[in-house]
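Undergrad: no sequence on this one, just coordinates:
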């Protein structure tokens, strides 16, 4: 009998790959932080002995959810400027608060809050874009969560950097520091076409080609953005990005609520990715990403929450449900975004967008053991005919009981193992008092 680190015996295992498969009474075998086997429980008991063994008789195991677009530190501004249009929200509320309060401490405490919320909700990897990315990375490492930490670039000065050249230099230094870390990757993250000019974008393109990094960028988020660019240059933003050579398989466009059929076709040909943020788009009235059309064209569409300042949560279960329901309404077709498609958007599609699909996104032998367990015995998920549909349409993030990242347990029976909740509550209360005055 082979001794391994962890055996998880579960009522259901939904590996995501193969698609639409659910294994009943199976066991996930974890050793050295990786999945080494997935087999019927009776066979697993004969073949393996676990240093730790979990019997989850009412649970479904899934790959950890991947939140493909976040501004983690902005969780400190949750609910501070609600029910406003994007430009008003940004220019008159969020940016002034950031100018006043942005600091390493702000990013540290906001990121800690975001990480705690994400782990509790079954997210094991997040793709972030914010200032002081070195702090975000440090807190992700401290808590053991996987993170794609964006090397933000913007034209105007902030407390973190004085100009686009300084952003790029500091980003490169952070990339060099973290390039071998097993939990952290560092895509470039130019903020948006309207905040980053051609010269830094051209430099970023040269660097990502050399370093083989993704680019993570807000694109076509609102009609106002399109109109502004047309008035300024006579081009739609996507056209400009195509001409700069940015749109290729390493490019991740977030939001994409304003797309023509021709733009969808050309974007599909490029092999670039989209991150859909349905709840943030709805709350800011930014528009509707035509997800069904994009998927039909062959575009890889992942899922993100955006920041909690505009959502107002980091709940990937909510995003899956909203993406599925909204996608049907926008397409006028009840079959447009099935439950399995929504689940793939929150797992393997996110991994593909981040260039991590060989490592995470499915419960496949050889991949990192990023795993979550969902208790489906709750009355709210009974009766149960199809676990996949139940998870997308009925389950809540409060039903996530256990979370592992690279085999390390970050949530044990709803208890966070790396977060001091009392200490975190005190820090958040202090920030609330500061930001409210």
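TA: That came in fine, so what should we check first? From a predicted model like this one, the values you see are computed outputs, not experimental measurements.
Undergrad: from now on I want contacts and neighbour counts done on CA atoms only, so please keep to that.
TA: Fine.
Undergrad: so which residues of the stretch 301-437 of the chain form strands?
TA: 371-375, 400-405, 408-412, 415-416 (DSSP state E, counting those that start in this stretch).
Undergrad: how about the stretch 151-300 of the chain?
TA: Using DSSP E, counting those that start in this stretch, the strands of the stretch 151-300 of the chain run over 151-153, 184-185, 188-190, 215-219, 251-255, 273-276, 300-303.
Undergrad: and for the stretch 1-150 of the chain?
TA: Taking DSSP E, counting those that start in this stretch as the criterion, the stretch 1-150 of the chain carries its strands at 2-13, 23-31, 34-40, 48-63, 65-70, 123-128, 146-149.
Undergrad: just say which of the ones you listed is most tucked in.
TA: Using mean count of other C-alpha atoms under 10 Å, the stretch among those with the greatest mean number of neighbours is strand 65-70 (a mean of 30).
Undergrad: alright, now check it against this:
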């Protein structure tokens, strides 16, 4: 039987369907059909019901959208959630996080932390995430087992890190992982040089050459703080982004995370290179790192995605909440109530994230032929009534507790709020055990 006439595997009938592309559209009384893990049908409800389907699922009061894309995080760090709060970035990193990582991070830590992060993200409607942390081969194994989608970034720094003695070993292991996963349907591998201040020109040039050869992304913390920019001016005589441009790293594959410090020259470099910016508003707020000028970047044509950062600096992996914060903060920074409206905010959390990670042909919008990565949000609660604009109610009046269903590649990974492949009780017990061990060896100080 030709595929086009074969029965659908699943027909979903939500109250609202928000495809994200075309922009600003909300469809009512429409249905979405899935066949072989892909979106095979988008049609009015009455027409869709004429198609044979192995399963038909009514989603009353629900908004069906593309799965959320968390474009920046550190999954294993979930086990450091709340370990060192209310501290500036460099104190937090150098005096607390880096010492804790040196003591605790091993393959088991990464496995358990990644499982915890994957579960939290799925329950929050995230179907794809970008991860930049140690032992990336372990994280990729956990992503594979979970059914989720991810970009796994190879961490590269000039000094020893868990799992690699130096940048050369990190790159060697990264190339092996790239080779192992190049045919994987749900995992992309990218390079993850930590930040301009933690990696030298020679290693950055090696990364540029490898990324060009492999057509791989480069994912990097850039312009996270004013201190970082000032330090670069003192050491290199140029701002970090200008240095990266001089070294040839900026391109459509480049993913600049944070960018709280943006002058006109920075903006021109981002626009000319077609680099993406990944905005992490809550981590930036909590660490007092600064404000990414989202509206200014958007109006200039920069692709803007959104990320939670790690649970040690946020402290949650809640992309819906992050998107609300991004929308509100963009208005305050721009001095305009119309900055980053709800449809653009949702686009940042879906299609723009997919574009930043080089996955826009596969995910990020509800279009026939794309992978069936979907999330159903329940807008039937009292807190969402009345519903004049369902996307406004999603961004401004809903929490991740409204997430009812998640599909990745057509696989049902969250059903009525319950994970179908992961054991929540076991994950919680494992995390509590790690917490007790780490707390027993960490001085308890008030900040």
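TA: Here it is on my side, so go on. Not measured: the values here are computed from a predicted model.
Undergrad: can you give me the TM-score here?
TA: The TM-score (TM-score structural alignment, normalised by the length of the first structure) is 0.99; 436 aligned residues with a C-alpha RMSD of 0.8 Å.
Undergrad: list the contacts for residue 114 of the second structure?
TA: Residue 114 of the second structure makes contacts with 75, 76, 77, 78, 139, 142, as judged by C-alpha atoms under 8 Å, 6 or more residues apart in numbering.
Undergrad: among these, which are in helices?
TA: 139, 142 (DSSP state H).
Undergrad: columns neighbour count and distance to residue 402 of the second structure on top of the contacts of residue 114 of the second structure, output as CSV?
TA: As requested, these are exported to CSV (neighbours: other C-alpha atoms under 10 Å; distance: C-alpha to C-alpha, whole Å):
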residue, neighbour count, distance to residue 402 of the second structure
75, 29, 23
76, 32, 25
77, 25, 25
78, 27, 22
139, 28, 27
142, 19, 25
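Undergrad: got a markdown table for the strands of the stretch 1-150 of the first structure, with distance to residue 245 of the first structure too?
TA: Shown next, in a markdown table, are the strands of the stretch 1-150 of the first structure (distance: least, C-alpha to C-alpha, whole Å):
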| stretch | distance to residue 245 of the first structure |
| --- | --- |
| strand 2-13 | 42 |
| strand 23-31 | 42 |
| strand 34-40 | 37 |
| strand 48-63 | 34 |
| strand 65-70 | 22 |
| strand 123-128 | 23 |
| strand 146-149 | 23 |
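Undergrad: so for residue 289 of the first structure, which of those sits nearest?
TA: The closest of these to residue 289 of the first structure is strand 65-70. By C-alpha to C-alpha, the value is 14.9 Å.
Undergrad: from the contact counts, what lies against that closest one?
TA: Strand 65-70 of the first structure sits against strand 123-128, strand 300-303, helix 348-353, with contacts defined as 3 or more C-alpha pairs under 8 Å, 6 or more residues apart in numbering; DSSP states H and E.
Undergrad: tell me the gap between the last one and the middle of its chain.
TA: Spelled out, that is helix 348-353 of the first structure. 9 Å (C-alpha atoms, centre = their mean, to the nearest Å).
Undergrad: corresponding residues in the second structure for that helix?
TA: Per the alignment by TM-score structural alignment, helix 348-353 of the first structure matches residues 351-356 in the second structure.
Undergrad: and the matching stretch against the first structure, how far off on average?
TA: Overlaying the first structure shows stretch 351-356 of the second structure at a mean distance of 0.5 Å from the equivalent residues (mean C-alpha distance after the TM-score superposition for the first structure).
Undergrad: list the contacts of that stretch.
TA: By C-alpha under 8 Å, 6+ apart, stretch 351-356 of the second structure touches 20, 69-71, 253-255, 276-278, 303-306, 360, 363-365.
Undergrad: quick revisit: now the strands of the stretch 151-300 of the first structure as CSV including mean neighbour count and distance to residue 39 of the first structure?
TA: Output for the strands of the stretch 151-300 of the first structure, formatted as CSV (neighbours: other C-alpha atoms under 10 Å; distance: least, C-alpha to C-alpha, whole Å):
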stretch, mean neighbour count, distance to residue 39 of the first structure
strand 151-153, 29, 40
strand 184-185, 23, 30
strand 188-190, 26, 39
strand 215-219, 25, 37
strand 251-255, 26, 35
strand 273-276, 30, 33
strand 300-303, 28, 29
